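> below are the sequence and a predicted model for it; my questions follow.
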Amino acid sequence: MYFGSGTRLTVHKSEDEDPRFYQLEKDDTRLCLATDFTRHDKLKDNELFKEQNGTFIDRESTDPATKGLYSQVAFMSTGDEDKCEESSGFNDSLQPDSVVNTVSLTVIGLRILFVKTVAINVLVTLRLCISR
């Protein structure tokens, strides 16, 4: 027997975090990403993220450090730039860092040196075993 649609219980964090917006673009596809907000219905009043426009994706974070934070993505058309105001600091975080690049190159160099050392030791050992 079925009596109605049932009851839906949603538990929210005590803090109320506002979403951070990012505009993403590749070729002719433009997206608006809203991320790191605590209420699943936080963007219900934003025209860009309404369910009826068919461009709505909602995902709760599974990372224990950010558990309970939601993200939504919506496709943007021409004129929607003002509905997706980009948060400050996003572009700065994607800038190359010379220290990280230097450390990465150093680690790659050390790995290559290690592999060459192991290969030469194996070859010399095999040659010694064959010559006896």
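Received the coordinates, thanks.

> C-alpha only now, for contacts and for neighbours.
OK.

> C-terminal to the longest strand belonging to the chain, what's the next element?
When the chain is parsed with DSSP state E, its longest strand is strand 29-37. Per DSSP states H and E, strand 29-37 leads on to strand 57-60 as the next helix or strand towards the C-terminus.

> got another one to weigh against that:
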Amino acid sequence: MQKNKPRVLLREKFTGEYAAVMMGKKLPSKGKPSSKLASELRRVQNIKSGQLSATGEKSVTAKLTMVLEAFNKCAKATNLNIDSIAISDKTINVVGSTSSRTHTRTLRKAIEANGLKILQDRLELKANRDNFTITLAPTK
């Protein structure tokens, strides 16, 4: 029977195009290939906009933006001074100080509210400033 021939021809054509777009992956026999294509399109758009690196991790600019947004939310209220920010593949290390321990807690809340997880921190009081070293990781 020739009843399914148009469907078979369309699938054969689509298989080649799908493999080209999805970097050699085979067309799934079950499920919707359109959802996988939509996911790949979003990933490519995120890479182009700088939100992700080509490996799928958040880019340095996206991580720095998240940290700076958190700092901007509370900088005036906490008298925040940042000495250094170091960004690696998985973590963000911040060294700085606030005017008091209460302000450091306010900073921690702003950081967590902005989609960052505090992995480790060290606090010490020095010269009437609450000095901190915080290690962060993006949760988004």
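Arrived safely. The shown structure was predicted, so the numbers you read here are calculated from the model rather than taken from an experiment.

> superposed, what's their TM-score?
Remark: TM-score between the superposed chains equals 0.30 [TM-score structural alignment, normalised by the length of structure 1]; 58 aligned residues with a Cα RMSD of 3.5 Å.

> buried residues, the longest strand of structure 1. List them.
By neighbour count on 16 or more other Cα atoms under 10 Å, the buried set for strand 29-37 of structure 1 is R30, L31, C32, L33, A34, T35, D36, F37.

> redo those residues as JSON lines? Include distance to V100 of structure 1.
As requested, the buried residues of strand 29-37 of structure 1 are exported to JSON lines (distance: Cα to Cα, whole Å):
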{"residue": "R30", "distance to V100 of structure 1": "30"}
{"residue": "L31", "distance to V100 of structure 1": "29"}
{"residue": "C32", "distance to V100 of structure 1": "29"}
{"residue": "L33", "distance to V100 of structure 1": "27"}
{"residue": "A34", "distance to V100 of structure 1": "28"}
{"residue": "T35", "distance to V100 of structure 1": "26"}
{"residue": "D36", "distance to V100 of structure 1": "26"}
{"residue": "F37", "distance to V100 of structure 1": "30"}
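
> so which of these comes closest to S71 of structure 1?
Among those, T35 lies closest to S71 of structure 1 (Cα to Cα), at 4.2 Å.

> with adjacent residues omitted, what lies nearest to the closest one?
Excluding its sequence neighbours, the residue lying closest to T35 of structure 1 (Cα to Cα, 6 or more residues apart in numbering) is S71, at 4.2 Å.

> same check on N93 of structure 2?
T135 (4.5 Å).

> now do the SS call for that neighbour.
Following DSSP: H, G, I helix; E, B strand; the rest coil, T135 of structure 2 is assigned to strand.

> from G96 of structure 2, how far out is it?
According to Cα to Cα, to the nearest Å, T135 of structure 2 and G96 of structure 2 sit 12 Å apart.
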